[in-house]
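> this one's sequence-less:
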């Protein structure tokens, strides 16, 4: 996937937080590891999420995909246990240990009953400090990664996303897939896996959150048990901010298909911008609100040009954008693209109505409690908050920030940001009726 996972973390923070007040304890383990904790002793179950800042963006030059491959191989045996024995040990506990990575963070998630928590801590520690990286397991996981890369080369949506990322971010890691290329992944060795692990796993890079049947004291012991033997300081510098390079216009990638897949984007704004919540509300009205959004109404409901169109604010640790996507028949896509630009300009010029604003606020402040359930979800959200730089009280102030947005705020931020001539459309297909300035790019071989 070229889309960065952190963007979805931010979406969860904005769209899926509890209406009830949450008591977040900020603790420090005896070994100096900071964490956020929500205690809940109603069931004997605990979830702990650990996010290592930097993630796949720390890939060395020429080694793109190494950290992704390493992450996928962490649970394939550790210590004195091969991949089968490690999986059996985890299964015997009825516990979950999973790993994921984006260009913003490598994520370690643990879930266990209270009685099995210490044993899970030992397995997690082994996977992070003594992974085997056996050649057989490495080759098997590599084959899966290569299969996914090759599948993406024949998927129009993936092709569009990759081209957009390259245009948007250039040589920054955001500009390429965390999975790497067939060539780069094929060349990776076991030694590259060891190097990749050492680049990203360090105590000064980690943020931690826990929720469930665990006290502050026990969480501190758990964290020291899992993370205490990792290096105290990361060996690689974190990436510099990405420079947004996208310009307006149309890019066409010729693809033999009766419909065209469309990705579009422009500059966004960081989550600490004073106008961020106004932009968040504006996006819901413009294209993020499903069937109630303007783009869906104009392009699907009124004209039947697409099955669906949507937009979102995409925020990473190193760069931000305002993105969207749709698909349309080759003979209809030019009209659909024109309507996106038209609605972009209309909102920038006129803002939103009082009714649109009220409806958006009602939805955004009312629907998110339905999604906030379970200790695992809470731990993920709290860790993501720390990674993004949110304060601990955000969970209890988020709705007030939405309610405080006025029509004037939305008008200000849309006039500032929404410029249809700055929208870039990447189209994979054989669109008809585009202007003479559309740029053609060769399809991947």
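Thanks, I have the structure now. Computed from a predicted model, the values in this text were never measured in an experiment. Residues are numbered from 1 along each chain as shown.

> CA only for contacts and neighbour counts going forward, please
Noted.

> how much space is there between residue 60 and residue 144?
22 Å (CA to CA, to the nearest Å).

> Those two: who's more crowded?
residue 60 (16 against 13; other CA atoms under 10 Å).

> quick check, that one in a strand?
No. Residue 60 is assigned coil when assessed by DSSP: H, G, I helix; E, B strand; the rest coil, not a strand.

> what's the nearest residue to residue 200 once chain neighbours are set aside in contact with, if anything?
Spatially, and ignoring its direct neighbours in sequence, residue 200 is nearest to residue 55 (6.1 Å; CA to CA, 6 or more residues apart in numbering). Contact partners of residue 55, counting by CA atoms under 8 Å, 6 or more residues apart in numbering, are 67, 101-106, 200.

> Second structure for comparison follows:
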């Protein structure tokens, strides 16, 4: 989870959870096969109070998995106090209603319930896993967590210290520093430029009032998305949605976040750290998720750096030159920007060579485009691997939630592979031309990089 977490919450429940471990392991590995199903398996459930959830009713195993998200996330942190969303999310299951932290955690352990929350830039999310026989208890705990978090002093200080410890560890983690450095350089003065987990200066200043205010502003019914998978009927889920979320405010009071494009493109940002390797994060302007050319760009990125074994970056950076063990890229469409991001790590003396090669390969792909063979290989992999996103109830719930967040439609699972299969060479070249309107990449390097030319 994002931010500091209590070691007690995992340790104290271990003996009780072990009683259900074999059952939960079997359930977690059970295939859902949703990618091959009819869309009628996904039901839109509307509660009596008007709260919507997407449900896959599956009685194969006695498990219920729920994923929720409140749109807003760390982008809603006060500018002077980054880390509020992260600290809030870490505290929602640390006592709520008439249950203090220990009592709340013990209640989860007694029933083998997993409930956790985390924060990302654009949302605050929650995950619930329970055996179906304990679903009423699990839903009751979810209701307490989102409606009546306590934020007791002891819990706040314990989780705060955990979050600070995590931030201190990151000071010596080149990969984390490279990622933070990229965001800060790309989005100065914007919420996306602030660290989600906060800083060593900001986290100590976050008060209980800040946490309560964040919950009051951002956790409401109109910005809530819900996905449920497992052994629960629509008839039971509908009223349960009202019991869990019906008392939330009708509308969130979100601070407007401006759309933004990354700055510093074509430059290098370097942080010196005495380590033998340089960690590299690079990125530039991508396409938003609702852009008609997103799927062609998605296929194009797979050819560039999205495949662990067949991408151009893998071939050029690792296979041919041995510059790095791994190198990757991915499209990152956020709510208020669209990015292509990637990363690698290499010897300090070869950092400049690696950065130059990544830039040149990106430019070459955008200018010339892929071959027909590369396109067909990418499509075949992306279509064939799609089912792996649905091989457990938890994964299915997560995918359904993301589809709602991205506003892709309830039939997206059934049409996604068709969309990929329909991509032509002209489509990917058109997407490449779109990306080539802003081809420069910003690099963030942490270590003692040599040979940089920017």
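Happy to help now that I have it. None of these values were measured; they are calculated from a predicted model.

> so what number do they get for TM-score?
Once superposed, the chains reach a TM-score of 0.91 (TM-score structural alignment, normalised by the length of the first structure), with 423 aligned residues with a CA RMSD of 1.8 Å.

> ok so, going back, what's the residue nearest to residue 200 of the first structure aligned with over in the second structure?
Counting by TM-score structural alignment, residue 55 of the first structure lines up with residue 73 in the second structure.

> Next one: its match from residue 141 of the second structure, what distance?
In terms of CA to CA, residue 73 of the second structure sits 22 Å off from residue 141 of the second structure.

> I figured residue 123 of the second structure hits residue 76, correct?
No. Counting by CA atoms under 8 Å, residue 123 of the second structure stays clear of residue 76, with 9.1 Å between them.

> which stretches of the stretch 301-445 of the first structure form helices?
In the stretch 301-445 of the first structure, the helices defined using DSSP state H, counting those that start in this stretch lie at 333-350, 354-366, 375-388, 394-403, 407-417.

> Most tightly packed of these?
Most buried of these, by mean neighbour count (mean count of other CA atoms under 10 Å): helix 375-388, with a mean of 23.

> can you give me the strands in the second structure?
With DSSP state E as the criterion, the second structure has strands at 42-46, 52-57, 63-71, 114-119, 123-131, 224-230, 268-272, 277-285, 327-333, 338-347, 442-447.

> just those strands: most buried one?
Taking mean count of other CA under 10 Å, strand 442-447 is the most buried of the strands of the second structure, at a mean of 28.

> so it corresponds to what in the first structure?
The aligned range for strand 442-447 of the second structure is 424-429, by TM-score structural alignment.

> ok, now stretch 224-234 of the second structure?
Stretch 224-234 of the second structure maps onto residues 206-216 of the first structure, going by TM-score structural alignment.

> try stretch 278-296 of the second structure
Residue span in the first structure matched to stretch 278-296 of the second structure, by TM-score structural alignment: 260-278.

> How far away from the center of its chain is that stretch?
14 Å (CA atoms, centre = their mean, to the nearest Å).

> now the end-to-end length of it.
OK, stretch 260-278 of the first structure end separation, CA to CA: 32 Å.

> Show me the residue sitting in the middle of the second structure in space.
residue 120 (6.4 Å; CA atoms, centre = their mean).

> Just give me the match in the second structure for residue 29 of the first structure.
Using TM-score structural alignment, residue 29 of the first structure pairs with residue 47 in the second structure.

> got the contact list for that match?
237-242.

> can you check residue 202 of the first structure too?
Residue 202 of the first structure makes contact with 52, 230-234, according to CA under 8 Å, 6+ apart.

> Now which residue in the first structure aligns to residue 404 of the second structure?
Residue 404 of the second structure maps onto residue 386 in the first structure, by TM-score structural alignment.

> my guess is that match meets residue 205, correct?
No. Taking contacts as CA under 8 Å, residue 386 of the first structure lies outside contact range of residue 205: 11.5 Å.

> what's the distance between residue 440 of the second structure and residue 334 of the second structure?
19 Å.

> residues making contact with stretch 256-269 of the second structure?
Applying CA under 8 Å, 6+ apart, the set of residues contacting stretch 256-269 of the second structure is 75, 181-182, 185-187, 191, 284-285, 336-338, 440-445, 454.

> In it, which residues are buried?
For stretch 256-269 of the second structure, the neighbour count (16 or more other CA atoms under 10 Å) marks 261-265, 268-269 as buried.

> For that stretch, measure first residue to last.
This stretch, stretch 256-269 of the second structure, spans 29 Å end to end (CA to CA).

> can you redo the helices of the stretch 301-445 of the first structure as JSON lines with distance to residue 191 of the first structure?
As requested, the helices of the stretch 301-445 of the first structure are arranged in JSON lines below (distance: least, CA to CA, whole Å):
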{"stretch": "helix 333-350", "distance to residue 191 of the first structure": "48"}
{"stretch": "helix 354-366", "distance to residue 191 of the first structure": "48"}
{"stretch": "helix 375-388", "distance to residue 191 of the first structure": "29"}
{"stretch": "helix 394-403", "distance to residue 191 of the first structure": "42"}
{"stretch": "helix 407-417", "distance to residue 191 of the first structure": "46"}
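
> among the ones you listed, which is nearest residue 20 of the first structure?
Nearest of the helices of the stretch 301-445 of the first structure to residue 20 of the first structure, taken as CA to CA: helix 394-403 at 7.5 Å.

> Find out how far that closest one is from the centre of the chain, if you would.
With CA atoms, centre = their mean, you get 22 Å for helix 394-403 of the first structure.

> Just list what it packs against, helices and strands only.
When contacts are defined as 3 or more CA pairs under 8 Å, 6 or more residues apart in numbering; DSSP states H and E, helix 394-403 of the first structure packs onto helix 276-283, helix 354-366.

> what do you get if the cut-off is 7 Å, keeping everything else the same?
Here helix 394-403 of the first structure touches helix 354-366, going by 3 or more CA pairs under 7 Å, 6 or more residues apart in numbering; DSSP states H and E.

> counterpart of the helix it packs on in the second structure, which residues?
The aligned range for helix 354-366 of the first structure is 372-384, by TM-score structural alignment.

> if we can go back for a sec, with distance to residue 293 of the second structure as new columns, can the strands of the second structure be given to me in JSON lines?
Below are the strands of the second structure laid out as JSON lines (distance: least, CA to CA, whole Å):
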{"stretch": "strand 42-46", "distance to residue 293 of the second structure": "27"}
{"stretch": "strand 52-57", "distance to residue 293 of the second structure": "27"}
{"stretch": "strand 63-71", "distance to residue 293 of the second structure": "25"}
{"stretch": "strand 114-119", "distance to residue 293 of the second structure": "29"}
{"stretch": "strand 123-131", "distance to residue 293 of the second structure": "25"}
{"stretch": "strand 224-230", "distance to residue 293 of the second structure": "26"}
{"stretch": "strand 268-272", "distance to residue 293 of the second structure": "29"}
{"stretch": "strand 277-285", "distance to residue 293 of the second structure": "14"}
{"stretch": "strand 327-333", "distance to residue 293 of the second structure": "12"}
{"stretch": "strand 338-347", "distance to residue 293 of the second structure": "13"}
{"stretch": "strand 442-447", "distance to residue 293 of the second structure": "23"}
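
> I'm done for today, thanks for sticking with me.
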